[in-house]
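>>> sequence first, then the predicted structure:
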Amino acid sequence: MPRPIVFVGDSITEGWGEAQPGLFARHGFVNRGIGGEASGRIRARFRDEILAAGARGVHLMCGINDIAEVEGPVPLPRIQENIAAMVAEGRRLGLPVWLGSITPATAIAWNPEVSPRPSIAALNRWLREHAAGAGARFIDYHAVLATEEGALRPGFGSDGVHLTPEGYRAMEAILLAALGAHGAASGASCPPAGRDR
């Protein structure tokens, strides 16, 4: 049985596996998303998750819970540090790393004092640049999910942050294109990530 690509993240990742179990089963993806976790908690379990699964690649997507201040305010450089450390760990293990963008939101229902759009835009710019320099591959989910105002498109979100099945279906095509460009979507062996993405 081919080794899996492991999806590590928060509730956005967790919900993807729940909304599209067939996608994960067909391609042998393993979902390790845990709702409510900020990047620091994900970083703490990252290595163990990919080693336990025998990963041949890792898809990392996180940061919205930091921006939403689920554990209190988190400076942008701290989020970047956590994500950079996980990308570096994946690369040290010889794995290709796909780095997903933060998905759109213009408000946080459970924390209305937070205005997430500027932080999402800044972090997504950094994610793209960091992937290019760190040997990872950036996947821009935000572009296919967002309105011009930076909100989730109608029908793609359930509460302004979390995705509906329709939202996940919109992400599926660009995920498979990114993986398929490197022979990874179907379980074929996958070369180490380079600067292309």
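Thanks, I have the structure now. If you're wondering where the values come from, they're calculated on a predicted model, not measured in any experiment. Residues are numbered from 1 along each chain as shown.
>>> from now on I want contacts and neighbour counts done on CA atoms only, so please keep to that.
Will do.
>>> need the contact list for the residue nearest the centre of the chain.
Residue closest to the mean C-alpha point of the chain, counted by Cα atoms, centre = their mean, is residue 61 at 1.7 Å. Residue 61 makes contact with 7, 8, 9, 10, 13, 99, 100, 101, 102, according to Cα atoms under 8 Å, 6 or more residues apart in numbering.
>>> swap the cut-off to 6 Å and go again
Counting by Cα atoms under 6 Å, 6 or more residues apart in numbering, residue 61 touches 9, 100.
>>> and if you look at residue 11?
With Cα under 6 Å, 6+ apart, residue 11 has these contacts: 33, 34, 35.
>>> this is the comparison structure:
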Amino acid sequence: MKSRTIYALLLTFALAAPAHSNPTPNPLAVPKDDANTPGAGPISGGKMFNSLWFRLRKSWATRVEQDKGAITFLGDSITMGWSPSFRGAFKGYKTANRGISADTSRGALYRMDGDVLALDPAAIVILIGVNDLGRDTEPEIVAGNVKLMLDKIKAHNDKTPVILCYIMPSAPNRNVPKEKAQKLNNMYAGFAKKYPQVTTLDTWTLFADENGGPKKGILKDGIHPNSKGYFLWRGALLNKFAELKLEKIQPAKKPKQ
């Protein structure tokens, strides 16, 4: 409830205040003040990213009530790649996609309250960190940001299930060090022991070959899943949904004739 109220105020500010009349930073925009931004490590920037971030968050701010109670996915371009409708992958479940291409763990942490917790989600699926590692960010920094996310979720509702997905393997030319990815995944595994509401999904093993690289035919460009890759991820997630006993949407009853 608190997160929804805060987000409603942010939306009112963002939509009502002309950008040229108020020097206060727009709360839906990419944060510029590093000292007052929670977490550590990089936040993406640049004209295209800033525009995408603001456009998506402004759109989502208008859907808070509509998306309330959804299984909410938080992440970067791999999550965004599901598309807003998830292409029917989770038929029967209410879902909301809060992935932003090129986002980092610190960016996702910044968005947690408004984009995710404001929905009072039925569950949260997190896949984040590959963009951090691709920028030489140490796994400890990424894990620290994810821990802050989990603390926020716990404070909001300590019963909300969290599915924390492991970093997936990627091609060597993507400059995501395998050793750092595996170290970060081990840290993610530790969170499941510290937070009872957290369960991990081993998307590393799901996508990795015997050498720790991506299996053939499941990535379209060395880092993003193709349709086969998303199908694999979908199956693993559906198993988790069943384990967690997440409820499907009840179809509306037809009126009696």
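Sure, I can see it. Quantities reported herein were computed from a predicted structural model and do not represent experimental measurements.
>>> of the contacts of residue 11 of the first structure, grab the buried ones for PyMOL.
Listed next is the PyMOL selection for buried residues among the contacts of residue 11 of the first structure, using 16 or more other Cα atoms under 10 Å:
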select buried, resi 33+34
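>>> which ones among the contacts of residue 11 of the first structure are found in strands?
Residues of the contacts of residue 11 of the first structure located in strands (DSSP state E): residue 33.
>>> distance to residue 89 of the first structure added to the contacts of residue 11 of the first structure, as JSON lines?
JSON lines is the format used below for these (distance: Cα to Cα, whole Å):
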{"residue": "33", "distance to residue 89 of the first structure": "18"}
{"residue": "34", "distance to residue 89 of the first structure": "19"}
{"residue": "35", "distance to residue 89 of the first structure": "22"}
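>>> from the contacts of residue 11 of the first structure, which single one is nearest residue 136 of the first structure?
Relative to residue 136 of the first structure, the closest of the contacts of residue 11 of the first structure is residue 33; by Cα to Cα it sits at 19.5 Å.
>>> where do the helices sit along the first structure?
With DSSP state H as the criterion, the first structure has helices at 11-19, 21-27, 39-52, 64-67, 76-92, 117-134, 141-145, 165-180.
>>> what do we get in the first structure for residue 107 of the second structure?
Matched by TM-score structural alignment, residue 107 of the second structure corresponds to residue 41 in the first structure.
>>> quick one: that match from residue 27 of the first structure, how far?
If you measure residue 41 of the first structure against residue 27 of the first structure using Cα to Cα, to the nearest Å, the figure is 27 Å.
>>> neighbour count: the two, which is higher?
More crowded of residue 41 of the first structure and residue 27, by other Cα atoms under 10 Å: residue 27, with 17 against 14.
>>> contact partners for that one?
residue 186.
>>> quick one: map the residue nearest to the centre of the first structure onto the second structure.
Checking with TM-score structural alignment, residue 61 of the first structure has residue 127 as its match.
>>> distance of its match relative to residue 231 of the second structure?
For residue 127 of the second structure, the distance to residue 231 of the second structure - Cα to Cα - is 16 Å.
>>> equivalent analysis for residue 5 of the second structure, please.
On the measure of Cα to Cα, residue 5 of the second structure and residue 231 of the second structure end up 36 Å apart.
>>> same thing with residue 57 of the second structure?
27 Å.
>>> repeat for residue 8 of the second structure
Counting by Cα to Cα - residue 8 of the second structure and residue 231 of the second structure are separated by 35 Å.
>>> try residue 145 of the second structure
29 Å.
>>> what does stretch 166-181 of the first structure correspond to over in the second structure?
Against the second structure, stretch 166-181 of the first structure falls on residues 228-243 (TM-score structural alignment).
>>> average gap between the matching stretch and the first structure?
Here the mean offset of stretch 228-243 of the second structure against the first structure after fitting is 0.8 Å, by mean Cα distance after the TM-score superposition for the first structure.
>>> would you mark the buried spots in that stretch?
229, 230, 232, 233, 234, 237, 240, 241.
>>> and the residue nearest to the third one when sequence neighbours are not counted, how far is that from residue 170 of the second structure?
In this structure, residue 232 of the second structure finds its nearest non-sequential neighbour in residue 206, 7.5 Å apart by Cα to Cα, 6 or more residues apart in numbering. In this structure, residue 206 of the second structure and residue 170 of the second structure are separated by 12 Å, where distance is defined by Cα to Cα.
>>> the more surrounded of the two?
Shown here are residue 206 of the second structure and residue 170; by other Cα under 10 Å, residue 170 has more neighbours (26 against 17).
>>> what residue of the first structure takes the place of the more buried one?
Per TM-score structural alignment, residue 170 of the second structure is aligned with residue 105.
>>> then residue 70 of the second structure?
Aligning on TM-score structural alignment places residue 70 of the second structure opposite residue 4 in the first structure.
>>> please report the distance of its match from residue 47 of the first structure.
In terms of Cα to Cα, residue 4 of the first structure sits 15 Å off from residue 47 of the first structure.
>>> more crowded one of those two?
residue 4 (22 against 14).
>>> I appreciate the help and will end here.
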